[in-house]
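Student: Sequence and computational prediction follow.
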Amino acid sequence: MLSYSVIFLFSILPGLLWVWFFSAKDVHREPPAMLMKTFVAGMVSVLPAAFLEIPLRPYLTDNSGLSSSLIFALFAIGLVEEGVKLGAAYLAALRTSWCDEPVDAVIYAVTAALGFATAENAVYILAYGTEVALIRAVLTNIAHASFAGIYGVAAGLIKIYKLSPAAIWPSFAGAVLLHATYDLFVVLQLVPPFIAVLLVYAIYRYVINKLHELQDAG
């Protein structure tokens, strides 16, 4: 059984460092208490995600091939995980007065996603040991943050242009599809691993570029 210090070192600490990395890009830094609240909300959101994924578990163990994997990736991984991450960000921060600038929406969406990734990483490290720690500390964290950043950017644009809150849903759908695609690439090894890494990097660059644009617009 791994000690609490090992779990902290290999899962929680990397998640918090990524929160610091993204939040440092905001000229008007968000209150640490709000960031921590959102981070913890993201961690807690793994519980409803696990519950909602239960009906879809048979597709994970089904041997019928690509179709079952596609259903699981799209609904259990993409829709459920992005859904609870968005819900955590909204309940903890997006609906509050602290989210008062366009860039704030990205910071809080990413922070909730990193909380989710941190809890997920802790579970994987408990199950598989520290051998998976490095790749999850880097790639898994940045992937979850980047997917959430897509609809975080949309939420920021909604603030700028005074759009309907419903305008977030196309970007949310895009995040779901990209998350599902990434999962299929990794789990089924449909492409060489570097393709999955390039996909995450491309989304990450998009989010960072848009974050700077929102910073300037705000």
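Tutor: Noted; the coordinates are in hand.
Student: going forward, measure contacts and count neighbours with C-alpha atoms only.
Tutor: Noted.
Student: any idea how far the spatially most central residue of the chain lies from Ser171?
Tutor: Closest residue to the average C-alpha location of the chain: His144 at 2.8 Å, with C-alpha atoms, centre = their mean. Applying C-alpha to C-alpha, to the nearest Å, the value for His144 to Ser171 is 15 Å.
Student: for Pro165, same thing?
Tutor: As defined by C-alpha to C-alpha, Pro165 lies at a distance of 12 Å from Ser171.
Student: Neighbour count for those two, which is higher?
Tutor: Neighbour totals were compared for Pro165 and Ser171, and Ser171 leads with 19 against 11 (other C-alpha atoms under 10 Å).
Student: Quick check: which element contains that one?
Tutor: helix 169-188 (DSSP states H and E).
Student: Run through the neighbouring helices and strands of that helix.
Tutor: Packing contacts for helix 169-188, counted by 3 or more C-alpha pairs under 8 Å, 6 or more residues apart in numbering; DSSP states H and E, involve helix 66-71, helix 82-89, helix 141-161, helix 193-217.
Student: got another, please set it beside the one above:
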Amino acid sequence: MKQFIDLFMLAITPGIALSIFIYYLDKHDKEPKTLLLKLFFYGMLISIPVILFEKVLMSFNVFTKVLSELYKALIVAGFTEEFFKRFVVLSLAYKNKNFNEKFDGIVYAVITALGFATLENILYVVFGYQSYRVGFSRAVISVPGHMLFAITMGYYLSLAKFCTVKRKCQYYFVLSLVVPIIFHGLFDFIIYVQAYVILPIFIIFLIFLYFFNIKKLHTFYCEKKEVE
């Protein structure tokens, strides 16, 4: 029982901690807690259809070796997970009256993604591998990864919502799905291949992903402070 509790706490702590971080980063005109809790909960809930949909897509994997891993990373994991997370944001927050500044899009996308990552973590760490090592590795790699993909998604959703040129709005709207899928797919592909020779590439990619997305977060955060 003690191991179960320890693993459960290890699984849920990263997602909750990062959610609290992004909530308090939004210092003024905070988003309603009820909306954020709903996004987190539905982010968890979509894990179920995601698992089912991924199983269906896996049945169409006719590739071998590297192409098979690329298909799993880009289509099975990347497309499916980012599509469903984005669906939650679009359904619950995109047209919500509280979505009244660009920084909000990042908050909504990140909270949703961390809800998803939390349940995914529970399934992997507590009921799957039952491993502290897996729990710690996912805490520092997988869960922050979901957050970084979500920053990109929220960034482009905000640009789409607040831009004034229709064609640009459509362009940003498409990018809000395509870019996270690409980042997620590359992220998972590098992990799936499990070749030590590409470890430096993975580290470089993580650094790029971090600065690419933190820059977006910083841009909207500074813009928010100027308005205030």
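Tutor: Great, that's in hand. This is a predicted model, so every value here is computed, not measured.
Student: residues touching Leu139 of the first structure, list them.
Tutor: Applying C-alpha atoms under 8 Å, 6 or more residues apart in numbering to Leu139 of the first structure gives the contacts Val197.
Student: The second structure: which residue goes with that one?
Tutor: Aligned counterpart of Leu139 of the first structure in the second structure: Ile141 (TM-score structural alignment).
Student: Would you mind giving the secondary structure of Cys99 of the first structure?
Tutor: Secondary structure, DSSP: H, G, I helix; E, B strand; the rest coil: Cys99 of the first structure is coil.
Student: Would you confirm that it contacts Ala105?
Tutor: Yes. Cys99 of the first structure sits in contact with Ala105 when judged by C-alpha atoms under 8 Å, with a separation of 6.3 Å.
Student: the more surrounded of those two?
Tutor: Taking Cys99 of the first structure and Ala105 together and counting by other C-alpha under 10 Å, Ala105 has the greater number of neighbours (30 against 20).
Student: Next, the buried residues of the strand or helix carrying the more buried one.
Tutor: Using DSSP H and E, Ala105 of the first structure falls within helix 102-128. For helix 102-128 of the first structure, burial by neighbour count (16 or more other C-alpha atoms under 10 Å) applies to 102-122, 124-125.
Student: ok, now how distant is Met43 of the first structure from Thr118 of the first structure?
Tutor: Counting by C-alpha to C-alpha, the gap from Met43 of the first structure to Thr118 of the first structure is 7 Å.
Student: what does Ser69 of the first structure give?
Tutor: Taking C-alpha to C-alpha as the measure, Ser69 of the first structure falls 24 Å from Thr118 of the first structure.
Student: likewise Gly83 of the first structure?
Tutor: Distance, Gly83 of the first structure to Thr118 of the first structure, using C-alpha to C-alpha: 17 Å.
Student: Repeat that for Glu81 of the first structure.
Tutor: Distance, Glu81 of the first structure to Thr118 of the first structure, using C-alpha to C-alpha: 13 Å.
Student: ok, now Glu82 of the first structure?
Tutor: With C-alpha to C-alpha as the criterion, Glu82 of the first structure and Thr118 of the first structure are 15 Å apart.
Student: So Arg29 of the first structure: helix, strand or coil?
Tutor: Following three-state DSSP, we place Arg29 of the first structure in the coil state.
Student: doesn't Ser23 make contact with it?
Tutor: Yes. Using C-alpha under 8 Å, Arg29 of the first structure is in contact with Ser23, at 6.5 Å.
Student: Neighbour count: those two, which is higher?
Tutor: The residue with more neighbours, out of Arg29 of the first structure and Ser23, is Ser23; 23 against 12, by other C-alpha under 10 Å.
Student: Could you report the neighbour count for the nearest residue to Ile75 of the second structure once chain neighbours are set aside?
Tutor: In this structure, Ile75 of the second structure finds its nearest non-sequential neighbour in Gly185, 7.4 Å apart by C-alpha to C-alpha, 6 or more residues apart in numbering. Counted with other C-alpha under 10 Å, residues neighbouring Gly185 of the second structure total 24.
Student: The one 10 residues further on too?
Tutor: For Ala195 of the second structure, the count of nearby residues is 9 (other C-alpha under 10 Å).
Student: Can you give me the distance of it to Cys169 of the second structure?
Tutor: Counting by C-alpha to C-alpha - Ala195 of the second structure and Cys169 of the second structure are separated by 40 Å.
Student: Leu57 of the second structure too?
Tutor: 30 Å.
Student: show me the residues around the aligned partner of Ile182 of the second structure in the first structure that make contact.
Tutor: Under the alignment by TM-score structural alignment, Ile182 of the second structure pairs with Leu177 in the first structure. Taking C-alpha under 8 Å, 6+ apart, we find Leu177 of the first structure in contact with 74, 78.
Student: quick one: Leu177 of the first structure from Pro31 of the first structure, how far?
Tutor: According to C-alpha to C-alpha, Leu177 of the first structure stands 32 Å off from Pro31 of the first structure.
Student: now do Tyr201 of the first structure
Tutor: 28 Å.
Student: the more surrounded of the two?
Tutor: Remark: of Tyr201 of the first structure and Pro31, Tyr201 carries more neighbours, 16 against 11, as counted by other C-alpha under 10 Å.
Student: Many thanks, we can stop here.
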